[in-house]
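give me the fold of what follows.
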Amino acid sequence: MTEQKSDEPQIEPFKGPAGGWGSVRSLAEILPRERVSPEAFRELVRQNKPDGFQCVSCAWPKPANHHPAEFCEEGAKATAWELTTLRTTPDFFREHTLTELRGWRDYDLEQHGRLTHPLRYDAATDKYVAVSWDEAFGAIGDSLRPLDPKSVVFYSSGRTSLEASYMYGLMARLFGNQNLPDSSNMCHESTSVGLKAAIGVPVGTTRLEDFEHCDAIFFFGQNVGSNAPRMLHDLRSCRKRGVEIVTFNPLRERGLERFTDPQNPLEMATLKETAISTQYHQVRAGGDIAAMMGIAKFLVEWDDAALSAGEPPVLDHAFIEAHTKGFADFSAAVRAADWGAILLECGLPKDELEASARIYAKAKAVMAIYGMGLTQHVKGVENVRMVVNLLLLRGNIGKPGAGATPVRGHSNVQGQRTVGITEKTELVPVEKLEAQYGFTAPRKKGLDTVESCRGVIDGSVKAFVALGGNFLRAVPETAAMEEAWPRLDLSVQIATKLNRNHLFPGKVTYLLPCLGRIEEDVQASGPQVVTVEDSTSCIHASRGKATPASEHLLSEPAIVAAIANRILPPNPKVDWDAWVTDYARIRDAIETTYPEVFVDFNKRLFTPGGFWKGNKATERIWLTPSKKAEFLVPSGLSATGFDDAKGRFRLMTLRSNDQFNTTIYGYHDRFRGVKGTRDVLFMNADDIAEAGLVEGQIVALESDADDGKVRRRDGLIVTPYSVPRGCLGAYYPECNVLMPVEHHAEQSHVPAAKSVPVRIAA
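Model (predicted):
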């Protein structure tokens, strides 16, 4: 195994742009480290192309008119990670106990390579041992059938295809529950709740072509350079034609500052850069409501003055009158808002907010792009609603170049919800499912991620089946969750590589290796195709052609079908085995359940750019109870959910550009100048001085949640960084240990990882 050493950390400012030669060097380093075969280079050429495979990393849309190399640095890393020739065979587990492996780093566990055989945990030796697929499925069925369905959780990762997701959700409902937490619960559930309440749809309203029609973009809490780098091409094009890009983000992220296009020979040869943000405002973590309230206050007051003077209005009153509800209450709250409180909470000067408001007032079509910097707060839903408030003021929903653009993470996390992966009955056509499959579907709300964590800790959850992911590492309350996990009667983990969740077995535990999306999936009818949905509601086919990592791997649909056959009584209306034989039959079933979204599903698979599932809000049809788009008066100016206090900081957990969610590709966060370590605490230089600390000092963070529980993360290196006073940055998932399970967004239950109350300890 090739290791990256972390015993000599280097921290120094990075001076280059996003993209450019830095991206090229990063790829040149990771490809040989993963020992990829020549086949991997062939697959990179096919990545995100109409007849190729869809990236296993982020969900940024795939263009109909693609680049020669339609992948970014992060996407190429994900492909190399999946197509590595390194292997974790049964021989590895003969040499290592799980207790020993818990001392390994996340990177080293996954870097050891692809899993090759189904495995069972043997408590007597504290090791995994190889078993047959039949033995594994039989034991899983024997463990699940006697359990109360309410005590079983079926978790799924956002990488899972539409086909496997549909089967998985159906299996859970036939089993008798809707305990279907997924990646969305951890990131964009605040979007799903907030947008649905405000405009009647739970997803964004823009498409890739809207970048060609906007004249201003407002960015909130999204690090494009690390989390959706292919968007930089669209942003670069916007800047070339004079689009204003106004960014609100606590940290100065390089991808939002400047970019060199690696696919432009002239830019690479001349080191030319494109400035991305025309304004960059370092709002305090949790201060976005206040910042947006300040912008709205300027707009409303300018509009009041214009109307009084008989001049053209600033707001779109015709749109507001015809299409919205609640404007009078919202505008009254805006007028009454105190400037002192606004500026204190957002941490920005008044003239910066005024400059942003002037750009917004001038623009004819505005896109609002945001990420987890808005959704992962206690008031995350209100953050999303404030974005909508701003858009509604000037009619910026339902016209070209305008609308809300939430940037999803995992490549199919949005699509899973479309085909039934949800704990909420109202989001699923249960009557259609009942008629289609001849059963009585559960109506009781299932467990989401936070509720699943509660259930694991208090013992009410008895079994956990994970279709991908690294749940135990991704969720809050790490110590309590790791302590409670071994009390589960059953833990089933379907995965491609070893991760930390797999090192905490239940009483019965199986680790089931599956095919990756890039690998060829051959069933009885021949090679199969799967589908995913991107952030803009476009659905794409994905055809894997790479040689599977092991002859013993099964596809996700095959694994789901095998478990379903073991835990469910025979049902003449559900032929699981036939579905696995030909995935087109699964798509036919999806079309029957969701005919409006998936009409002619199999015929439209390879539409360049994907086929769009539609969005009523883009037609200005509002599927809200009032049949209008609804303004919301926020409950306060802070999204943190806690008060400031002396010595209390707002911790933001961050991802480096050498990771994707819990997957760590390496120890080089190039854009932040950190190499060889992830034990870093980013601090404002004035806060370092006031706390009596010095650069390079090793400190700990302690939770300051006022709940009487001790949570601590040791060994962090104090590092000066451009971050607002009173705010800290440290890496996810290592600092999840500091986050209480009850520190989550109201309504949506998203863990509030972007403003965690902590104190610094020596």
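
contacts, neighbours, all on C-alpha from now
OK.

before we move on, what SS does Ala730 have?
Assigned with DSSP: H, G, I helix; E, B strand; the rest coil, Ala730 falls in the strand class.

that one: how many residues sit nearby?
23 (other CA atoms under 10 Å).

and it, what does it touch?
Applying CA atoms under 8 Å, 6 or more residues apart in numbering, we find Ala730 in contact with 651-654, 679-682.

make CSV out of those residues and add secondary structure, distance to Cys346 and neighbour count.
What follows is the contacts of Ala730, written out as CSV (DSSP: H, G, I helix; E, B strand; the rest coil; distance: CA to CA, whole Å; neighbours: other CA atoms under 10 Å):
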residue, secondary structure, distance to Cys346, neighbour count
Leu651, strand, 15, 27
Met652, strand, 15, 27
Thr653, strand, 19, 21
Leu654, strand, 20, 18
Asp679, coil, 28, 20
Val680, strand, 25, 20
Leu681, strand, 22, 24
Phe682, strand, 19, 24
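
now the second one, please; I'll put the structures next to each other:
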Amino acid sequence: MKRSENTDTPTFEPYDQPTGGWGSVKSLVEKSAQEGLLASSVWGTLARQNKPGGYQCVSCSWGKPAEPRAFEYCENGAKATLWEITPKRCDREFFARHRVSELLEWTDHDLEKQGRLTTPMKYDATLDQYVPIRWETAFREIAAELNDMDPESVVFYVSGRAALETSHMWQLFARIYGSNNLPDSSNMCHESTSVGLPESIGSPVGTVTLADFDACDMMFFFGHNTGTNAPRLLHWVQEARKRGAPVITFNPLKERGLMRFKSPQHPLEMLSPGEGTKMSSDYYQLKCGGDVAAMTGIAKAVFALDDAAREAGKPRVLDLDFIDTHCHGFEEFERFVRGSDWDEIERCSGLARGDLEHTGRVYSKAERVIANYGMGLTQHRHGIENVQMLCNLLLMRGMMGKEGAGISPIRGHSNVQGQRTVGITEKLDLIPHEKFEQFYDFTVPKEKGLDTVEACEGIIDGSVKGFVCLGGNFTRAVPETGLVEEAWRKMRLNVQISTKLNRNHLLAAQNTYILPCMGRLERDTQNGVDQFVSIEDSTACIHASLGTIEPASKEILSEPRIVVELAKATVADKSSVPWDEWLADYSKIRDAIERAYPDDFAGYNERFRTPGGFHRDIGASKREWRTQNGKANFLTPESFDVDPDIDTTSQDVLKLMTVRSNDQFNTTVYGYDDRLRGVDGTRMVILMNEADMKRLGLTNESRVDIETHADDGVTRRVEDYRVHAWDVPAGNCAGYYPELNALVPLWHHSRRAHVPAAKSVPIRLIKRSAA
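Here you go, the predicted structure:
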């Protein structure tokens, strides 16, 4: 495979400009020119992004305000739109010119750069090429293969982009067929949230809305690169900072978005010579995986402040009324915190006691606190404990279920949270299966299905024989890349429903199909009527989305149409689902979702086009705790140890955290520049602490191979990476996802949630000889 570089001489220059500002504007103009999209109509399209009556961004899932700004999109959201509406086409002529074995040598960036897929294709092994196939033939052949296979051996994966309507039909199709194997993007990022929050507060999602951000007087950020992964959130952070609210950030890397920001929404701010708004009042670079220790230190400081207040006869720091009325498990949690040793807290977190005590003092004075977090908390062996410890910190002071306060897991992909809401899950207890059986006259399989890690295990051991993929680039997004890609070709069936070419298409199974679909921005007309779809954002609000761009090809079909045609071909006589009726009018799919989930979707069709969307029924937002004991639970961690089953004491072992550049979204790489980190022209770089470099005999000119430090008989290795000194805690290093997924063992995941522990991977560096 070609190297992920676009120059022989990559450069590394400190980037000291604010996030946003002219850097974002320049980047968008350059990307528009590269796609041949400088026409004014493109900017008219962007003007509809995240607006009432417009389309919802296909990039991040951050909230969409009822009163949008003039430009309600960020740099990465605009790049995602440009990526989708590109005039470039990956058509039948392209596939006629290239063999699959040749395309396997291309980079991920170059594959997707070919443009939109236009024609249904089938792989011909005798030619080593994809050849066109009629839609009817493809549906018939895929159905025949599926009906000749054990349903438990087939996986129905869905990426986070698919709309609620599509997702609901997709899971019904899979279950009618006989499979609960419904992994999705959430398995790889926020499953630690989906497992951890219900145990703590009885909700699988966050408790805050955009209105709470307007009212808060303090924010925490743990493990989230907001400037790259949810840039529109920076507007709310900036507004909070301007009204004097402290923002305290914990992250191993200093990320520009939570350091300085200039809003492109404000011309005077853009034209001013200053550095923009200081976004974090305090920024602490803790060790990879040091979060539980750091939060324990903050809690310990809060207990000490509460002790002092009680002795002085002053108002208590703890919210005892809230704890007594609403919580369970506080006494055990208090014993754990008070019994924790400050030396151990400092050693495991990498932070000084004074800094954590300062944080406790700031927190103790605030009245309305929001705690934001990302995959820096969830992608660890103890990801669930990280999430629950952050809940503990909020519960201590009653910062849950009141205006301006609560927990805010920042989801990544645009509708991955919503897909879980309407049934995309491998867990039977998370769906109204009895209703499905009653409504549609079929029997839901009762066995737990495969999640992402378990699907990969099945691919490797051969028990998974078919993979039907609604979007995404599965093999690049998952850990253990080498073993998964090798085993993928041994499967019987590989179906890819996609907008663009990616590496997953090139790993040909015995029967492999590419089914090109419309994107969210494109006009979806069914039965002569333009159809709306809907998505859920990170704040659990449901929004309408209407595409108006002409489809990339007359041959492509909408995602709902493809799902319906596959279902009709495969399970037509196995249920009473009115597939054709739903396809002709998507509002009837929404009626069916409301029927199955009446609490969350009451008045769905009447409400989903409301500016700002409508909020789901989140009990914890109202201090209704839908846990087994009816209380919000303090859940005490076992220890601070991030990797309990790996020896990382050796001096030459580093902990790797994978990161994204600001020129990518998930596995989609828009270019080779990471402007906010000053990396230009390469993704083949390992960012290291300078003291570690000296200790290991490395310089900025060194080239290294990287191997996983694990004694399990599997060699995991990537080659010829550049070393570069970076401001990262000693013993830690960083490099780009998804290329470094090859180093993440499949078993190295959250112990109950199975989220790949990509934020703390033990590795060794092997210095290469000079050429």
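
TM between them?
Scored by TM-score structural alignment, normalised by the length of the first structure, the superposition of the two chains gives a TM-score of 0.99; 760 aligned residues with a CA RMSD of 1.1 Å.

ok so, going back, which one of the contacts of Ala730 of the first structure is nearest Glu82 of the first structure?
For the contacts of Ala730 of the first structure, the residue nearest Glu82 of the first structure by CA to CA is Leu654; the value is 23.3 Å.

aligned partner of the closest one in the second structure?
In the second structure, Leu654 of the first structure lines up with Val659, judged by TM-score structural alignment.

roughly how far apart are the closest residue to its match other than its chain neighbours and Asn76 of the second structure?
Nearest residue to Val659 of the second structure, sequence neighbours excluded (CA to CA, 6 or more residues apart in numbering): Tyr736, at 5.0 Å. The gap separating Tyr736 of the second structure from Asn76 of the second structure is 17 Å, by CA to CA, to the nearest Å.

what's the burial count for Gly63 of the second structure?
Neighbour tally, Gly63 of the second structure, other CA under 10 Å: 24.

which position in the first structure pairs with it?
Matched by TM-score structural alignment, Gly63 of the second structure corresponds to Pro61 in the first structure.

for Ile763 of the second structure, same thing?
Alignment note (TM-score structural alignment): Ile763 of the second structure maps to Val758 of the first structure.

check contacts around that match.
Listed by CA under 8 Å, 6+ apart, the contact set of Val758 of the first structure reads 648-651, 701-705, 738.

residue in the first structure matching Leu103 of the second structure?
Aligned against the first structure by TM-score structural alignment, Leu103 of the second structure finds its counterpart in Leu101.

please apply the same query to Leu286 of the second structure.
In the first structure, Leu286 of the second structure lands on Val283 (TM-score structural alignment).

how close does its match get to Gln4 of the first structure?
For Val283 of the first structure, the distance to Gln4 of the first structure - CA to CA - is 35 Å.

returning to what we had before: spatially nearest residue to the match of Gly63 of the second structure, not counting backbone neighbours?
In space, Pro61 of the first structure is closest to Asp534, 5.3 Å off (CA to CA, 6+ apart).

the counterpart of that neighbour in the second structure: neighbouring residues, count only.
Under the alignment by TM-score structural alignment, Asp534 of the first structure pairs with Asp537 in the second structure. Counted with other CA under 10 Å, the neighbours of Asp537 of the second structure add up to 26.

got the contact list for Asp537 of the second structure?
Applying CA under 8 Å, 6+ apart, we find Asp537 of the second structure in contact with 61-64, 414-415, 417-418, 543.

sorry, back to before: is the match of Ile763 of the second structure in a helix, a strand, or coil?
Under three-state DSSP, Val758 of the first structure falls in the strand class.

for it, give its distance to Arg454 of the first structure.
Val758 of the first structure is 22 Å from Arg454 of the first structure, by CA to CA.

what's the answer for Ala363 of the first structure, then?
Counting by CA to CA, the gap from Ala363 of the first structure to Arg454 of the first structure is 46 Å.

one more: Ala305 of the first structure?
To Arg454 of the first structure, Ala305 of the first structure is 52 Å away according to CA to CA.

which one of the contacts of Val758 of the first structure is nearest to Gly420 of the first structure?
Leu738 (32.3 Å).

to which residue of the first structure is Pro432 of the second structure aligned?
For Pro432 of the second structure, the aligned position in the first structure is Pro429, judged by TM-score structural alignment.

ok, that match - contacts?
Pro429 of the first structure makes contact with Thr593 under the criterion CA under 8 Å, 6+ apart.

ok, which stretches of the stretch 351-500 of the first structure are helices?
For the stretch 351-500 of the first structure, applying DSSP state H, counting those that start in this stretch gives helices covering 372-375, 380-393, 413-418, 430-437, 449-458, 471-474, 478-484.

these: which one's closest to Ile289 of the first structure?
Of all the helices of the stretch 351-500 of the first structure, helix 380-393 sits nearest to Ile289 of the first structure, with 5.8 Å by CA to CA.

what range does stretch 361-373 of the first structure cover in the second structure?
Using TM-score structural alignment, stretch 361-373 of the first structure pairs with 364-376 in the second structure.

start to end distance for the matching stretch?
Stretch 364-376 of the second structure: ends 24 Å apart by CA to CA.

could you do stretch 735-742 of the first structure as well?
Start-to-end, stretch 735-742 of the first structure (CA to CA) is 16 Å.

and for Val67 of the first structure, the neighbour number?
Not quite, residue 67 of the first structure is His, not Val. Residues near His67 of the first structure, counting by other CA under 10 Å: 12.

Pro720 of the first structure now?
19.

which residue in the second structure aligns with it?
In the second structure, Pro720 of the first structure lands on Ala725 (TM-score structural alignment).

which parts of the lengthiest strand in the first structure are buried?
Determined from DSSP state E, the single longest strand within the first structure is strand 712-720. Judged by neighbour count (16 or more other CA atoms under 10 Å), strand 712-720 of the first structure contains these buried residues: 712-713, 716-720.

tabulate those residues (a markdown table), appending distance to Asp600 of the first structure.
Formatted as a markdown table, these follow (distance: CA to CA, whole Å):
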| residue | distance to Asp600 of the first structure |
| --- | --- |
| Arg712 | 54 |
| Arg713 | 52 |
| Leu716 | 54 |
| Ile717 | 56 |
| Val718 | 56 |
| Thr719 | 55 |
| Pro720 | 55 |
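
and those residues, which is closest to Gln279 of the first structure?
Checking the buried residues of strand 712-720 of the first structure one by one against Gln279 of the first structure (CA to CA), the nearest turns out to be Pro720, at 22.9 Å.
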